[in-house]
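Participant: got a predicted structure plus its sequence, pasted below:
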Amino acid sequence: MSPSLTRPQPAERLPTGPGWVFEPKYDGYRALVECRGGIGRLVSRRGTDLTRLFPELATAVVEQVPDGSQLDGEIVVLRDGRLSFDALQERMAAGPRRAAALARSSPATLVVFDVLVEQGSDRTGESWTTRRDRLEVLGAGWRPPVQATPCTDDRAEAAGWMAALAPMGIEGVVAKRAGARYGAAGSWVKVKQRQTLQGVVGAVVGPLHRPEALVVGRWSEDGELGVLGRAPLAPRQSAEVGPLLSPPSAPHPWPDQVSAAHFGGDPVTVTHADPVLVVEVRADTAESGGRRRHPLRFVRVRLD
């Protein structure tokens, strides 16, 4: 299945000026969706075939998407009123044998935001506006679990989405150039909603006196220190924080190596710190198991 999926470039603010349109950014799995010869397929951005893991979506694609078409979209799962990446991961980890049962107990939704091929006609060379028109025609008769994403050309409305939809697990907004072909450089940018949070430094990557990154934790109501996330430091920030850290004054609740599940990468060897120094960080809304999946941004030390 081709073409490859367009990846939006990160930005700090929504772009201004004419010619931009805006869509919500979902916390899910990006997927290239195809209906060909009466068979529906879903393939991840990295080329993993997801079809057997989400049989309810594959069936819906066959029933609702014209044969010979390819769509660009996001697979999401709603749990307790918000998009749940944990629920999505559970669907992935369960494998094909349990897929049918999970499709009933934890159903997925396919949110479509682009038309790449329509009944054999390549649409990628056309403008976003033209492709959106085709999406609205195709999506007019869609029903759950397939739906077209909302969009707006009103920057103020998109900015409102950033705050209003964050509690539902919407990560932010993707801005797209209305006149651009699919895959044009710089035509898609993503802006994430960020929250300011406080936590304690439970460990660092590197030595305490010159940390490369902080491993920030938060105390639960029952007194357990959980990992919130990792905040990389610039040299100036490291020089500021290092002298304020000290070794643990009691047995530390964390292991010497923090698992990959906490950071979305390889396991990380850490140096424990006395978990008393309070810091302020900025984080996007993507979370899993109470931790933030993406790196935190160090803001400042809180000594008050």
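Facilitator: Good, I have the coordinates.
Participant: only C-alpha atoms for contact and neighbour calcs from this point on.
Facilitator: OK.
Participant: helices of the stretch 1-150 of the chain, residue ranges please.
Facilitator: 55-64, 85-94, 99-105, 128-139 (DSSP state H, counting those that start in this stretch).
Participant: can you mark which positions in the second one are buried?
Facilitator: For helix 85-94, the neighbour count (16 or more other C-alpha atoms under 10 Å) marks 85, 86, 87, 88, 91, 92 as buried.
Participant: ok, back up a step: out of the helices of the stretch 1-150 of the chain, which comes closest to residue 192?
Facilitator: When these are compared by C-alpha to C-alpha, helix 85-94 sits nearest residue 192, at 16.2 Å.
Participant: contacting residues around residue 132?
Facilitator: Going by C-alpha atoms under 8 Å, 6 or more residues apart in numbering, residue 132 touches 113, 114, 115.
Participant: so which of the helices of the stretch 1-150 of the chain is the most packed in?
Facilitator: helix 55-64 (a mean of 20; mean count of other C-alpha atoms under 10 Å).
Participant: before we move on, back to that, just among the contacts of residue 132, which is most surrounded?
Facilitator: residue 115 (25 neighbours; other C-alpha atoms under 10 Å).
Participant: is it true that that residue touches residue 70?
Facilitator: Yes: judged on C-alpha atoms under 8 Å, residue 115 makes contact with residue 70 at a distance of 6.4 Å.
Participant: ok, residue 176 to residue 101 distance?
Facilitator: Distance of residue 176 to residue 101, computed by C-alpha to C-alpha, to the nearest Å: 37 Å.
Participant: alright, now check it against this:
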Amino acid sequence: MIGAITGTLGRPLLLVLGHHDQAGRLRAVGRTVALRPEAARQVAEHLAAAAGGHPWGGVRFSSVWGSREALEVVLVRPDLVAEISADTTIDRGVFRHPLRFKRLRLDTSPRDVPPFGAGPTAAAAGGSGGRARTGQRTPTPRCCAMTNRLRAEHERSMRALEEIAKAAGKAG
């Protein structure tokens, strides 16, 4: 579901997408890359400003994965279903990389979409060890090797910091 946009209602630049969880709460799951002009026009025709009580009222979204910089968004009525393509890793139910908007699903209502963690996307939503499995590319061996190397470097750095802290405690 489209829960927010950047840009304006008349010219959305990108979409912030959500998915209802088992309790019915709309959870943010990712954002798209910049919309192509034709896609932006199509989406703009159907967008409506959010009324009071939007589930994301007061929520700040980061501009990129892991950033503290806030993304300026306009909350919209979360009643449009977007078809997207994604070929990236999912971390705790959130797509780590931007999604590609394919089209609006005007033939589908939010009630027709299975809850987050259910249906054919359940494995992608968190039951796959962090990797998407439903028609999405999994990380390559090179990517996994790089991740493992970075994790090992981080662990070495943390051990070194612990040793420094212990030595400083003994000296002081």
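Facilitator: Yes, it's here. None of these values were measured; they are calculated from a predicted model.
Participant: TM between them?
Facilitator: The TM-score (TM-score structural alignment, normalised by the length of the second structure) is 0.56; 105 aligned residues with a C-alpha RMSD of 1.8 Å.
Participant: ok so, going back, so which of the contacts of residue 132 of the first structure is the closest to residue 137 of the first structure?
Facilitator: Checking these one by one against residue 137 of the first structure (C-alpha to C-alpha), the nearest turns out to be residue 115, at 10.7 Å.
Participant: read off where the strand ranked longest in the second structure ends up in the first structure.
Facilitator: In the second structure, with assignment by DSSP state E, the single longest strand is strand 12-20. Aligned by TM-score structural alignment, strand 12-20 of the second structure falls on residues 211-219 of the first structure.
Participant: next, the buried residues of that stretch.
Facilitator: Under 16+ other C-alpha under 10 Å, the buried positions of stretch 211-219 of the first structure are 211, 212, 213, 214, 215, 216, 217, 218.
Participant: OK, contacts around the residue of the first structure most remote from its centre?
Facilitator: For the first structure, the largest distance from the centre (C-alpha atoms, centre = their mean) belongs to residue 249, which lies 37.2 Å off. Contact partners of residue 249 of the first structure, counting by C-alpha under 8 Å, 6+ apart, are residue 274.
Participant: tell me the secondary structure for the aligned residue in the second structure for it?
Facilitator: Taking TM-score structural alignment, the alignment pairs residue 249 of the first structure with residue 51 from the second structure. Under the three-state scheme (DSSP: H, G, I helix; E, B strand; the rest coil), residue 51 of the second structure adopts coil.
Participant: ok, residue 51 of the second structure to residue 3 of the second structure distance?
Facilitator: Using C-alpha to C-alpha, residue 51 of the second structure is found at 12 Å from residue 3 of the second structure.
Participant: shared neighbours, these two?
Facilitator: By C-alpha under 8 Å, 6+ apart, the residues touching both residue 51 of the second structure and residue 3 are 76, 77.
Participant: with adjacent residues omitted, what lies nearest to residue 9 of the first structure?
Facilitator: The shortest distance from residue 9 of the first structure to any residue other than its chain neighbours is 4.6 Å, reached at residue 189 (C-alpha to C-alpha, 6 or more residues apart in numbering).
Participant: actually residue 122 of the first structure, not the one I typed
Facilitator: residue 116 (6.2 Å).
Participant: tell me if I'm right that that neighbour and residue 34 touch.
Facilitator: No: under the criterion of C-alpha under 8 Å, residue 116 of the first structure makes no contact with residue 34, lying 9.7 Å away.
Participant: identify the contacts common to those two.
Facilitator: In contact with both residue 116 of the first structure and residue 34: 69, 70, 71, using C-alpha under 8 Å, 6+ apart.
Participant: pipe the residues you listed into CSV and attach distance to residue 160 of the first structure and neighbour count per row.
Facilitator: Converted to CSV, those look like this (distance: C-alpha to C-alpha, whole Å; neighbours: other C-alpha atoms under 10 Å):
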residue, distance to residue 160 of the first structure, neighbour count
69, 33, 21
70, 31, 29
71, 27, 23
